[in-house]
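Peer 1: One predicted model, sequence on top.
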Amino acid sequence: MNLARGVEVLRAFSAQNALLGNREISVITGLPKATVSRLTYTLTLLGLLDRETESQKFRLAAGILSLGHPFLASMQVRQLARPLMVELARRSGCTVNLGMRDRANVVYIDSIRPDAGNAHLPDIGATYPLMASAMGRALIFSAPEQERKTMLNFLRVHNSEMFATFKGALEKDRKLWDKHRYCHNAGDWRSEIHAVAVPIRPPGLAAPALAMNCTLYAHRDALERLPKEVVPMLKDAVRQLEAAQGLL
């Protein structure tokens, strides 16, 4: 139980909430403030949180990186995908990301970012809502039927408001997926961000499901350019990645 609560405290931090006090963590997690105080004290001793002297608030510490590195280093697909992502970014002018599911979110495990004007600065470890993102919806629709149903039920219970908000976009993308095998976020979550995404077949039952996307930030031609020009390049990059893993 304490381990689970400690993880919830760590998950309270994000790029938008990089510095948090015990009271703020309590509000985000729903844990009692006294419990949060004990947990932040222990997590600081373990090197997973740092406490800022002036504000007495906490931020994630370098120990978090040491926990994540073995996981990322063990994923050979990242090494296979990177040159393909670099070339795709060069040809398309898009930011190209590789990601997987983390509960109700998509988490990026690699990112090639040629667009310096992208104010959201996608990077390794960045998370986005599963239902609201093209990559998330590609992961949903490409999952086996029973897993897809379980995933959607979880999302419905986890955040009913978000589920209701993006239900229409999900259904629209389902039809696109059935016909063309890709998903398209046409500014559904953030009006300035458009993205297309394609799932990647896993090399085995134990391998995590992955997807690759191409995003354009505040681009006036994104609505037409992504489906017509970028999707064929994205699908080709995914085919090359699957071939490199011996799947074709």
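Peer 2: Done, it's in. Numbers count the residues shown, from 1 in each chain.
Peer 1: all contacts plus neighbour counts: C-alpha atoms, from now on.
Peer 2: Will do.
Peer 1: For residue 226, give me its contacts.
Peer 2: Residue 226 is in contact with 195-196, counting by Cα atoms under 8 Å, 6 or more residues apart in numbering.
Peer 1: Second structure for comparison follows:
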Amino acid sequence: MTPGPSAAPEPPDGVLARAVRILSAFDTRSTALTVSELSRRSGLPLSTTSRMVAELVRHDLLARTDDGRRIRVGVRLWELGSRAAPTRGLREAALPFMEDLHTVVRHHVQLGVLEGHDVLFVERLSARNAVINVTEVAGRLPLHASSSGLVLLAHADTEVQAMVLAGPLRPYTADTITSPDRLRVHLAEIRRTGFVHTPGHIRPAAAGVAVPVRDDRDRVIAALGVVVPNDDTAVRVVPALRAAAQGIQRTMTTPDRA
């Protein structure tokens, strides 16, 4: 008897690894995807993706949109992530100071942490008529491109710095730093001055200004930044940024948070 056509071989990943690949297919701009899109983005066979999605939906980690055609992240996954988020204490400490800073700048105030070779934005305050800004909560940018990323890169381990300097350094505008030698000099300047100003590095009309946020051991744990119009007034916010960062540090090291 001639055997029929065999099914496509299962990928060697374990069940958990496959689930992670499916969950990682979502991003801040693609919050609802079809099963076919999830299959393509995750690199898993359609049959495997369909089966995994059904299981994740059953456990409320994923959910179907009202029309049933697309899949989105489930509320339970958000709930579990919020409980265990390592940045929760940092965000809670930072938010009052970010709100005060926001009343001064009236544009964007954001808090970023180092995640791999990116800056991951864990909080952001904005305003209706604020200057254009590409960052979003839970969004990422390369370390070399944004003000927050440059602050974190300047204080990162030498291994991280070496890998970023090795490139590629993606240009967003003509002002984005894409030369390793120039970037190396810029990082030294950030460590010397304690802040960074990035006029037009991601969008020509916008400027980023950021300072480090430190813990009680003087380690840089985050970057506090603003995105404001790209004009001569941008750097005037540096004293307010520094005061807010110092306030966050004091709050993080009080006895009830230590």
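Peer 2: Here it is on my side, so go on. Just so it is clear, the model here is predicted, and its values are computed rather than measured.
Peer 1: for the spatially most central residue of structure 2, helix, strand, or coil?
Peer 2: Centroid-nearest residue in structure 2, with Cα atoms, centre = their mean: residue 120, separated by 2.1 Å. For residue 120 of structure 2, the secondary structure call by DSSP: H, G, I helix; E, B strand; the rest coil comes out as strand.
Peer 1: What lines up with residue 39 of structure 1 in structure 2?
Peer 2: Correspondence of residue 39 of structure 1 to structure 2, assessed by TM-score structural alignment: residue 52.
Peer 1: any idea how far that match lies from residue 66 of structure 2?
Peer 2: For residue 52 of structure 2, the distance to residue 66 of structure 2 equals 20 Å [Cα to Cα, to the nearest Å].
Peer 1: helix or strand right after the top helix by length along structure 1?
Peer 2: Determined from DSSP state H, the single longest helix within structure 1 is helix 160-180. Next in sequence after helix 160-180 of structure 1, counting helices and strands by DSSP states H and E, comes strand 183-186.
Peer 1: Assign residue 164 of structure 2 to helix, strand or coil.
Peer 2: Applying three-state DSSP: residue 164 of structure 2 is helix.
Peer 1: That one maps to what in structure 1?
Peer 2: Residue 164 of structure 2 maps onto residue 152 in structure 1, by TM-score structural alignment.
Peer 1: Could you do residue 187 of structure 2 as well?
Peer 2: For residue 187 of structure 2, the residue aligned by TM-score structural alignment is residue 174.
Peer 1: neighbours of the nearest residue to its match once chain neighbours are set aside, just the number please.
Peer 2: Of all residues not flanking residue 174 of structure 1 in the chain, residue 141 sits nearest, at 7.0 Å (Cα to Cα, 6 or more residues apart in numbering). If you count neighbours by other Cα atoms under 10 Å, residue 141 of structure 1 ends up with 21.
Peer 1: again, but for residue 95 of structure 2
Peer 2: Residue 95 of structure 2 sits with 18 neighbouring residues when counted by other Cα under 10 Å.
Peer 1: do the one 4 residues further on as well
Peer 2: A total of 16 residues lie near residue 99 of structure 2 under the criterion other Cα under 10 Å.
Peer 1: With residue 253 of structure 2 instead?
Peer 2: Per other Cα under 10 Å, the neighbour tally for residue 253 of structure 2 reads 14.
Peer 1: can you list contacts of the longest helix of structure 1?
Peer 2: Under Cα under 8 Å, 6+ apart, the answer for helix 160-180 of structure 1 is 131-132, 137-138, 141, 155-156, 182-184, 188.
Peer 1: ranges for the strands of structure 1?
Peer 2: 49-51, 58-60, 95-102, 105-112, 127-129, 183-186, 193-200, 210-217 (DSSP state E).
Peer 1: need those in a markdown table with distance to residue 240 of structure 1, can you?
Peer 2: As requested, these are arranged in a markdown table below (distance: least, Cα to Cα, whole Å):
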| stretch | distance to residue 240 of structure 1 |
| --- | --- |
| strand 49-51 | 41 |
| strand 58-60 | 37 |
| strand 95-102 | 14 |
| strand 105-112 | 17 |
| strand 127-129 | 26 |
| strand 183-186 | 19 |
| strand 193-200 | 10 |
| strand 210-217 | 12 |
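Peer 1: Just tell me which of those strands ends up closest to residue 223 of structure 1.
Peer 2: Nearest to residue 223 of structure 1 among the strands of structure 1 is strand 183-186; the distance by Cα to Cα comes to 6.5 Å.
Peer 1: average offset between the closest one and structure 2?
Peer 2: Average distance, strand 183-186 of structure 1 versus aligned residues of structure 2 after superposition (mean Cα distance after the TM-score superposition for structure 1): 2.8 Å.
Peer 1: how about that strand, which residues of structure 2 does it hit?
Peer 2: With TM-score structural alignment as the criterion, strand 183-186 of structure 1 aligns to 196-199.
Peer 1: hmm, what's the outermost residue in structure 1?
Peer 2: Structure 1, farthest from centre, Cα atoms, centre = their mean: residue 54 at 32.7 Å.
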